[in-house]
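Asker: Need coordinates for the below:
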Amino acid sequence: MSDVLSQSEIDELLQALSAGELDVQDIKEENKEKKIKKYDFRRPDKFAKDQLRTLQIIHENFSRLLNTFLSGYLRTYINVEVISVEQLTYYEFSNSISNPAVLGIINFKPMSGQVILDISTDIAFTMIERVLGGTGKLVKEVRSFTEIELTLLKKIIIKINKLLTESWENIVELNPSLDKIETNSQFAQIVSPNETIALITMSIKVGNIEGLINICIPHLVIEPIIQKLSTKLWFSSNNKEISDSEKKALQVGLKKANVEVKAIIGESTITVGDFLNLQVGDVIPLNTKIDEDIKIIVGDKLKFLGKPGLKKKNLAIKITDLVEEGDE
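Answerer: Next up, the predicted model:
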């Protein structure tokens, strides 16, 4: 921001102009001079802001998929969020990794090259503890991973790979595979130290334990598809119409889904003492009449009304009415 001239400075400037000591044309020419922008050749900007934004959208989708998968796989509370997406040199990334580490070297097929999935050791030990049936309580100790622990981590990372395929599907059809797991960053040199990378940093919480997951994507790996990393292309891909074959596949998948269906014949309230003393032949009065329709619950919603009966000596329910949404 330019400095504000005082009244005395303004008077001096006007006096210099009127006396011919200062030429207005010289001032204009000075303003036309090109401004110099600093550029660090050691850290070239190979990713545009729009491309980094698209990478963030891709991995926000990935974080939601990872959240759902780990919640079921580890049977505990999971929270995964994207913190930042930035470009660095590979040297800066590898130099920030502490040992021991959990570095999944992933072959990013059909792209030519590898990416790194870096999981903090606290989270890795907690996931192993949960898989083995423990509470997931973190024990503060610095040690290397055993062969059994690395095998368990390998299985988890292989499953995470499948989530990468789904999150990148709008850009490219990936078929990633885990090459190996390294616990020392010195043995995970996938590109030259000065190569530019995109570093996606995600925070993860497993139960009460917090940590980080980093995904290191070298520019060389995704250079063939770098032009597709634009938010405009991403949203246009998201809004494409579903084909008839995709609709049919969705219908087939829905028909195979298992849904819990239960018929509520009636309800009653009794004491714990009466419940403990129930005998064969005892009668419990319900809050429904004999000729009244019973409720049929699909999932957790009331969907039908029906009459109980028999079909070929089997207990059955005959649906008599459909309950529209909002009529419950």
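Asker: CA only for contacts and neighbour counts going forward, please
Answerer: Noted.
Asker: quick one: the helices in this protein?
Answerer: Using DSSP state H, the helices of the chain run over 7-19, 24-32, 49-74, 90-95, 121-131, 147-167, 219-222, 231-238, 244-255, 272-276.
Asker: Output the ones you listed as TSV; include the columns distance to residue 186 and mean neighbour count.
Answerer: Listed next are the helices of the chain as TSV, based on distance: least, Cα to Cα, whole Å; neighbours: other Cα atoms under 10 Å:
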stretch	distance to residue 186	mean neighbour count
helix 7-19	62	12
helix 24-32	50	9
helix 49-74	26	18
helix 90-95	8	16
helix 121-131	17	20
helix 147-167	18	17
helix 219-222	20	19
helix 231-238	35	13
helix 244-255	46	10
helix 272-276	66	9
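Asker: For residue 210, which of the ones you listed is the nearest?
Answerer: Residue 210 sits nearest to helix 121-131 of all those, at 6.9 Å, using Cα to Cα.
Asker: now that closest one against helix 49-74, angle please.
Answerer: Helix 121-131 runs at 30 degrees relative to helix 49-74, counting by axes from the mean of the first three to the mean of the last three Cα atoms, to 10 degrees.
Asker: Check what contacts helix 121-131 and list those residues.
Answerer: Residues from elsewhere that reach helix 121-131, judged by Cα atoms under 8 Å, 6 or more residues apart in numbering: 73-75, 100-102, 135-138, 149, 152-153, 204-206, 209-212.
Asker: which residues touch the residue nearest the centre of the chain?
Answerer: Centroid check for the chain by Cα atoms, centre = their mean gives residue 63 as the closest residue, at 1.1 Å. Residues near residue 63 by Cα under 8 Å, 6+ apart: 80-82, 202.
Asker: Next, the second sequence, to be compared with the first:
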Amino acid sequence: MAGEDDDDLAAEWGAAMAEQVGEDAEAMAAEWAAMLGGPAAVDDGGRKSPDRVLNQEEVDGLLGFNPHELGLNSQSGIRAIINSALVSYERLPMLEIVFDRLVRLLTTSLRNFTSDNVEVSLDGIRSVRFGDYLNSIPLPAILSVFKAHQWDGFGLMTVDSALIYSIIDVLLGGRRGAATMKVEGRPYTTIETSLVQRMIEVVLADAEQAFRPITNVNFSLDRLETNPRFAAITRPANAAILVNLRIDMEDRGGFIEVLLPYATIEPIRETLLQQFMGEKFGRDATWEGHLATEIWSAEAELHAVLYDKKLPLRTILDLDIGDTLMLDVAPDELVEIRCGDQVLTEARMGRAGDKVAVQIARPLRRSHTTLAAFEAAGESRKDA
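Answerer: Next comes the predicted model:
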């Protein structure tokens, strides 16, 4: 009797546990379906619940951002993909000074060119890949390819459509305060291209003056393009310096972007690494001039040597009072004029008044090592 009761109780407990496990499995499946946004997400009333929205932590994890570290050390997710396309910018302090000087020169030149109140500002200098920049140029725009003759390289200058139409309005007498002209998608006319070309030539002339304190370079306009594919001046993966200049003419204006590949500015890279204008990395002409002046005014002691002979130490130690040393020279032989251990020339011995004097008989023996020889030796060491 007791055994039958135990069997009934065990069967009842087993049925209850199976029912509970089934309910837990269904609840877990519903929770997973809700997280995945699937059709199995059902609420208590049997209706489908709306798609689950990711919280901020899940979004940050997907994008690779860390809100505590501002994502500076995180290289996961989409951020790692984005950072792989970035270009490390080598800071060139002198280049920033050059373009700051260009801003001041352009402000005056464009005021004279347009007879209007023009303000030029430097929006920034950054490093980009050439291919990425070409793909990011908003069209329509005019792209001018210019050549730097002394550097044997090319650069690119982009004038956006807003500045193009602003310059045309100013030069052709357009009214101030008019609404911004909408871009029609048509190609630029010959008159419009010619006016923009004149402005680009003004910018290139000021760029030459801006670079003049550190190097002499001539910029010449090579061609104008409206299609970025025809304005390629280097490989798409090559790095370049992009300078953004903003031109404001009261209520109108636009941007000029100057792009210089690193290969173009490589000949003056050491100069652009200077912290300030005139910083010296090697030969200093001022110090050379000062040293030469001091050498010319220095005093040197000369000796007239009648006879020089080497004797054994034993002979010198055996000398006594009354001993005679024979000088193997004739009375009319020349004496050596020395400065330290160096023999400068030879002279004849004589008398001037009550003093013994010498008369220079041969030219000075000049050193064969000159400044040019030192420079040539330095160049050979660099080549080696």
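Asker: TM-score of the superposition?
Answerer: The pair, once superposed, lands on a TM-score of 0.56 when counted by TM-score structural alignment, normalised by the length of structure 1; 202 aligned residues with a Cα RMSD of 2.7 Å.
Asker: sorry, back to before: so what corresponds to the residue nearest to the centre of structure 1 in structure 2?
Answerer: In structure 2, the residue matched to residue 63 of structure 1 (TM-score structural alignment) is residue 103.
Asker: do the same with residue 91 of structure 1
Answerer: For residue 91 of structure 1, the aligned position in structure 2 is occupied by residue 131, per TM-score structural alignment.
Asker: Tell me which stretches of the stretch 151-300 of structure 2 form strands.
Answerer: Assigned by DSSP state E, counting those that start in this stretch, the strands in the stretch 151-300 of structure 2 fall at 153-160, 219-225, 239-249, 252-261.
Asker: Enumerate every residue touching the closest residue to residue 138 of structure 2 other than its chain neighbours.
Answerer: Nearest non-adjacent residue to residue 138 of structure 2, counting by Cα to Cα, 6 or more residues apart in numbering: residue 160, 7.5 Å away. Applying Cα under 8 Å, 6+ apart to residue 160 of structure 2 gives the contacts 138-142, 254-256.
Asker: before we move on, the earlier item: could you dump the strands of the stretch 151-300 of structure 2 into CSV with distance to residue 89 of structure 2 added?
Answerer: Listed next are the strands of the stretch 151-300 of structure 2 as CSV, based on distance: least, Cα to Cα, whole Å:
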stretch, distance to residue 89 of structure 2
strand 153-160, 18
strand 219-225, 24
strand 239-249, 8
strand 252-261, 12
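Asker: Tell me which of those lies nearest to residue 290 of structure 2.
Answerer: Each of these has some distance to residue 290 of structure 2 by Cα to Cα; the shortest is strand 219-225, at 37.1 Å.
Asker: Give me the buried positions along the closest one.
Answerer: In terms of neighbour count (16 or more other Cα atoms under 10 Å), strand 219-225 of structure 2 has its buried residues at 219-221, 224.
Asker: What is the aligned counterpart of the residue nearest to residue 138 of structure 2 in structure 1?
Answerer: Residue correspondence, TM-score structural alignment: residue 160 of structure 2 in this structure matches residue 120 in structure 1.
Asker: Repeat that for residue 59 of structure 2.
Answerer: So, by TM-score structural alignment, residue 59 of structure 2 is left unmatched.
Asker: what's the helix or strand for residue 59 of structure 2?
Answerer: For residue 59 of structure 2, the enclosing helix or strand under DSSP states H and E is helix 56-63.
Asker: So what's the gap between that helix and the chain middle?
Answerer: Offset of helix 56-63 of structure 2 from its chain centre (Cα atoms, centre = their mean, to the nearest Å): 36 Å.
Asker: what's that helix packed up against?
Answerer: Using 3 or more Cα pairs under 8 Å, 6 or more residues apart in numbering; DSSP states H and E, the elements in contact with helix 56-63 of structure 2 are helix 77-83.
Asker: Tabulate the helices of structure 1 (CSV), appending distance to residue 295 of structure 1.
Answerer: Formatted as CSV, the helices of structure 1 follow (distance: least, Cα to Cα, whole Å):
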stretch, distance to residue 295 of structure 1
helix 7-19, 87
helix 24-32, 81
helix 49-74, 31
helix 90-95, 60
helix 121-131, 40
helix 147-167, 40
helix 219-222, 56
helix 231-238, 40
helix 244-255, 23
helix 272-276, 24
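Asker: Out of those, flag the one nearest residue 188 of structure 1.
Answerer: Nearest of the helices of structure 1 to residue 188 of structure 1, taken as Cα to Cα: helix 90-95 at 8.3 Å.
Asker: quick one: that closest one to structure 2 mean distance?
Answerer: Helix 90-95 of structure 1: mean distance to aligned residues in structure 2 after superposition is 1.1 Å, counting by mean Cα distance after the TM-score superposition for structure 1.
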